[in-house]
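>>> Below: sequence and its predicted model.
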Amino acid sequence: MYTFLFGIVLLIVGYFTYGKFVEKTFGVKSERKTPAYTNSDGVDYLPMNSRKNALIQLLNIAGVGPIFGPIMGALYGPVAFLWIVLGAIFAGAVHDYLTGMISIRNRGAHLPELAGKFLGKFMKHVVNAFSILLLLLVGTVFVSAPAELLHNLMNGWGSFGIILAVIFAYYLLATLLPIDKIIGRFYPVFGLLLLISAVGVGVSLIINKAPIPELTLENFHPDGAPIFPLLFLTISCGALSGFHATQTPIISRTTESESQGRKIFYGMMIAEGVIAMIWAAAAMSLFNGSTGLNELLAAGGPAAVVSEVSTLMLGAIGGTLAILGVIILPITSGDTAFRSARMIIADYIRLPQLKVRNRLWIALPLFAASIALTQIDFTLLWRYFSWANQSTAVIALFVGAMYLYLARKNYWISLIPGVFMLMATTTYILNAPIGFRLPLNISYVLAAIISIILVSLFFYHARKTRGIGIPLDEQAETWQDAA
C-alpha cells in the first residue's frame, strides 16, 4: 500500500511544483483577453468560471480511460503505478496544459489547426484525419461501455439497443446545443459525483487494508511480460492521452483568463491520475492477483470489474452510486468527443456554426458512422483506439515542443515525453496483431530508426521556421471572419 499512497502524494506535489514550473516556462499573460471574449458567439465561445471549467474539463478527459485502462494495466502489477504517476506529471499534464494554452493563444484552435501552423500544412490534413478517427472511436467506445454498465446495473432489464439509442439521442443534443445549456449546467454536478465515488473507493481500500502490492525489482516484469510498449498504450487516459488534445480546445474557448490554465488543464490531468491510481489499486488487490483479475476480465470485461469493486468496497447503495459515477464518465466524454469532432470539421471546412442547420450537416454523418462502428468487437475497437490515442498525443507533444522552441523557451519538457511515446507507438504498430506483426526485437530497431529520422526532421523544420519567423500568437478574430 505504501507504493500506492506515495504515488498519490507525488501526484499532488507534482501539481504544485512541476506544474508551476511548466506554467512559468510557458509564460502566462493574465491581461490578455481570451477567445471566450474576443470570439464570443454564444454557442462554443463564451466565458465560464474556473470552477465550472475545471470540472467540465475533468469530465471531458476522464472517460472510461482512467478506469478501464488502469484495470487492464493492473495485470502488469505495481509497475502500472509508476507509469501513472510519472506519466501524469511529466507527460500527460504537460500535454494537456500546452495544448490548452496554445489553443487559447490561437483563437481556441483545435489540434489540426495548431499542427498545420507549427508542424506544416501537410500535418494539418494528417492530424485532421487522425483526430476525426480518434473521436469517432472514442464516441463509439463511450456509447458501448456505459450502455453495458447500465444494462448490467438493471440486471438485464430493458433492451441493450434501446439504451444505446437513448445515449445516442443525448449525444446529439449535447453536440448541437450551446455549451452552457447542457454541458455547462450539469457537468459540474456530475464532476462532483465522479470525484466522490472515486474517493469513496480509495478510502475504502485504505480503511479495509486492501492488500495492494508494492513495487519491487522482482515484480517489475510480471511473468517476464514486456511492459514496453504495451503498458504505455494500455494505460493512456490515466497517464497520457491524445484524446485530451481534442478536448482542451473546448474549454480554451470558455476560459476567462490565462492564469486559470494550470488549475483547469494541468490540475485536472493530475486529478485523473489520482482516479487511475485508485482503480488500478483496486484491480490489483481485490481478486487474488492477476489470475483472478484475468478470469473476471475474460468473463465480463472491465465493466464487470467496476461492478465488483464498487459493490465490495461501498456496499449495495454506495456501490450503485459509484457505478453511476463510472457510467457518467464515458457519457460525459462521449458527447464532447462528438462535439469536438463537429468543431474540428467546421474549422477545417470553414463552416460557421451559429445556425443549427450547419451543425446538423456535420453531426448526422458522424453519428451514422459511429452507429456502424458499434457492431465491431469492443476489444478490437479498444486496441485501435489505444494506438490512435497515443499517436495523437505524440503529435500534440511535438506541437508543444515546436511552440516552445520557436519562443526560445525550454522545449525539452514537451519533446522528451513526445519522443518516448513516439518510440512506444511506433514499436506497438510494428509488432501488434492490428499492425505489421513483426518480431518484437526487429520492431524495437525499426522504431528507433524511425524515431531518430522524425526527430531530425523536427529540428530541421524548427530551425527553418525560426529563421523565417512566424507569429506564435494570433490576435483574436472569429473563424467566420477568417473565412
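Nice, I can see it.
>>> rest of the way, CA atoms for contacts and neighbours
Fine.
>>> got the contact list for the spatially closest residue to residue 210 that is not a sequence neighbour?
Using Cα to Cα, 6 or more residues apart in numbering and skipping the chain neighbours, the partner closest in space to residue 210 is residue 285 (6.1 Å). Counting by Cα atoms under 8 Å, 6 or more residues apart in numbering, residue 285 makes contact with 210-213.
>>> Cross the residues you listed against helices and list the overlap.
Residues of those located in helices (DSSP state H): none.
>>> most neighbours, which of these?
Neighbour tally across the contacts of residue 285 (other Cα atoms under 10 Å): the maximum, 22 neighbours, falls on residue 212.
>>> does that residue really touch residue 281, like I thought?
Yes: Residue 212 lies in contact with residue 281 (Cα atoms under 8 Å); the separation is 5.9 Å.
>>> Need the overlap of contacts for these two.
Counting by Cα under 8 Å, 6+ apart, the residues touching both residue 212 and residue 281 are residue 4.
>>> so how far is residue 270 from the residue nearest to residue 210?
Residue 285 sits 23 Å away from residue 270, going by Cα to Cα, to the nearest Å.
>>> continuing past the strand or helix carrying residue 112, what's the next helix or strand?
Taking DSSP states H and E as the criterion, residue 112 maps to helix 111-119. Next helix or strand after helix 111-119 toward the C-terminus (DSSP H and E): helix 121-153.
>>> which other helices and strands contact that following helix?
Judged by 3 or more Cα pairs under 8 Å, 6 or more residues apart in numbering; DSSP states H and E, helix 121-153 is in contact with helix 111-119, helix 160-176, helix 243-252, helix 289-349, helix 356-373, helix 378-406.
>>> this is the comparison structure:
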Amino acid sequence: MTWFLLCVGLLIGGYFIYGAFVEKVFGVNAQRQTPAFTKTDGVDYVPMSKGKVYLIQLLNIAGVGPIFGPILGALYGPAAMLWIVFGCIFAGAVHDYFSGMLSVRNNGQSVPNLAGKYLGKPAKHFMNVFAIVLLLLVGVVFISAPAGLLSKLTGYDMAIFVGIIFSYYLIATLVPVDKIIGRLYPFFGALLMFMSVGLTLAIIVSSEHTLLPGFEAKDFLTNLNPNDMPLWPALFITIACGAVSGFHATQSPLMARCVENESNGRFVFFGAMIGEGVIALIWCAIALSFFGGIEGLNAGMDGNPANVVYAASNGLLGAVGGFLAILGVIVLPITSGDTAFRSARLILSEFFKMPQTQISKRLLLAIPLFAIGAILTQVDFGIIWRYFGVANQTTAVLMLWTASAYLLRHNKLHWICTLPAMFMTCVVISFLLSSPTLGAGLNMTVSTIAGLVSTLVITALIMVKTKGKAVEDEAELNVELANKASTEA
C-alpha cells in the first residue's frame, strides 16, 4: 500500500508544484477576455463555472482509456505505475494544459489550426486528417466498449445498445453544450470520483485481497509481462489516456470555449489530467492486486480488460456497489464518445468555415461522421483499439511539438514541451518500425536507433524553422507583454 500512496502523493504534488511552474512559464493573463465571452454563441461558446468545466473536462478526456489501458499495462508489472505517474506529470498534464490554453489564446480554435499556426500549413492539413480519423476511432471504441458491458450486464444483444448509444451521440453532438453536457456531466464526474475512491477503499480494507501483493522496489524497473511482450516501446502506447493522450488535445478546445478566466486553466486542464492519472493508477493497482499477481491477472483478463472491470467491481463492492462501479465505467466512454463526434464536427466546421449556430449546418457535418462511425463498428474491436493507440500517441506528439513551437516563438522555456515531445516521437517511431502488425516489423535495436536518429532530426528541423518565425511574432509578443504589465500594475 505504501507504494500506491506514494504514487498518488507524487501525482498530487505534481499538480501543485510542476503545474504552478508550467502555468508561470505560459504566463496567464486574468484580465484578458476568454472566447467564452468574446465569441458567445449559445451553442459551443458558453461561459461555465470553474468546477463545472473541470468535471466536464475530466469526463471528456477519460473514456475507457484510463481503465482499459492501465489494466492492459499492468501485465508489465508495477513499471506501469511509474509511467502513469511521471508520464502524467511531465508529459500528459503539460500536453493538456497547452492544448487548452493555446486554444483559449486563439479564440477557441481546434488543434489542427493551432498546429498550422505554430508549425506551418503542412502540419495543419496533416492534423486535420489525423484528428478526424482519431476522433472517429475514439467514437467507435467508446461505443463498442460500453455496449459490450451493457450486453454482459443485461443479456441483451450488443447491437441494441450500439443503436441506443449512437442515437444519444447524435443528439448530444447537435444540441448546445450546456443543455446535456453542461447539466449531466458534472454529476457523472462526481460518480466517477466516487467509484474510484470506493474501489480503492474496498481493496485496502479487504481481508481477501492485498494491495500490490509480493511486489518489491526492483519490480518497478522490471518487465514482468507473462506473454514476453517488450516493455519498450509498447508500454507507452498501451497506457495512453492515463499518462499522455493525443485525444485530449481534441477535447480541451471544447472547454477552452467555456472557460471564464485564463487563471482557471491550471485547475481545468492540468488538474483534470492529474485526476485521470489517479484513476489510471487505481485501476492499474486493482488489476495487479485483485487476482493475486500478474499470472492471475493474465488468466482473469482472458484478453479482454472488461472482464477485469466486471470481476473486480462485483468482487470488491458486492452486487449493488459493483453495479454502480460498472455503471461508472459504462458512462465514462459514452461521455467521451459524444464529445469525440462533437469535436470532429467543430474541426470540420473550422475547415469549411461553416458557422454552427443553425442546426441544419450541424446536421450537414454530423450525419456523414456518424455514417462512417457506423461502418467502423463492424470492424473487430481489437484492430480498432490498436490503430487508436498509435493514432492517439501520434496526435500527442504533434500537439507537444505545437506547444514547443509556441514557446520557442515567444522566447519562453520550451524544454517543458520539447523533452516530452522528443520522448514520445521516439516511442511512436520505434513502435511503428518494430510492430509486426502495424509497422515494418524490424529488429527492436534497429527500430530504437532509427527512432532516436529521426527524433533528433525532427527536433533540429522544428527548432531551426521556429526560430525563423520568432521575428514575425514580435508584435504579438509585445501585445502580450503590455497586457501583462498592465495586469501587474
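Yes, it's here. Since this is a predicted model, take the numbers as computed values, not measurements.
>>> Tell me which other helices or strands the helix holding residue 112 of the first structure touches.
Helices and strands touching helix 111-119 of the first structure, by 3+ Cα pairs under 8 Å, 6+ apart, are helix 121-153, helix 378-406.
>>> so where in the second structure does the last one end up aligned?
Put plainly, it is helix 378-406 of the first structure. Here helix 378-406 of the first structure aligns to the second structure at residues 381-409, judged by TM-score structural alignment.
>>> quick one: that stretch to the first structure mean distance?
Superposing on the first structure and averaging over aligned pairs (mean Cα distance after the TM-score superposition for the first structure), stretch 381-409 of the second structure comes out at 0.7 Å.
>>> so how far is residue 385 of the first structure from residue 137 of the first structure?
From residue 137 of the first structure across to residue 385 of the first structure, the span is 6 Å (Cα to Cα).
>>> Those two - which one has more neighbours?
Just comparing residue 137 of the first structure and residue 385: by other Cα under 10 Å the higher neighbour count belongs to residue 137, 25 against 21.
>>> show me what contacts the more buried one?
Contacts of residue 137 of the first structure by Cα under 8 Å, 6+ apart are 370, 373, 381, 385.
>>> ok, the residue lying closest to the first one once chain neighbours are set aside - contacts?
Using Cα to Cα, 6+ apart and skipping the chain neighbours, the partner closest in space to residue 370 of the first structure is residue 140 (5.5 Å). For residue 140 of the first structure, the residues meeting the contact criterion (Cα under 8 Å, 6+ apart) are 334, 370-371, 373-374.
>>> Trace residue 140 of the first structure over to the second structure, please.
Using TM-score structural alignment, the partner of residue 140 of the first structure in the second structure is residue 140.
>>> Its match and residue 372 of the second structure: what is the separation?
Applying Cα to Cα, the value for residue 140 of the second structure to residue 372 of the second structure is 10 Å.
>>> go on, residue 390 of the second structure?
Going from residue 390 of the second structure to residue 372 of the second structure by Cα to Cα gives 20 Å.
>>> Residue 457 of the first structure: neighbour count?
Residues contacting residue 457 of the first structure under the criterion other Cα under 10 Å number 12.
>>> So it: helix, strand or coil?
The local conformation at residue 457 of the first structure, judged by DSSP: H, G, I helix; E, B strand; the rest coil, is helix.
>>> Map it across to the second structure for me.
In the second structure, residue 457 of the first structure lines up with residue 461, judged by TM-score structural alignment.
>>> Might you report the residue contacts of residue 271 of the first structure?
Residues near residue 271 of the first structure by Cα under 8 Å, 6+ apart: residue 58.
>>> Regarding it, what is its secondary structure?
From three-state DSSP, the assignment for residue 271 of the first structure is helix.
>>> quick one on the thing from earlier: the helices and strands packed on helix 121-153 of the first structure: which one's closest to residue 27 of the first structure?
helix 378-406 (10.2 Å; Cα to Cα).
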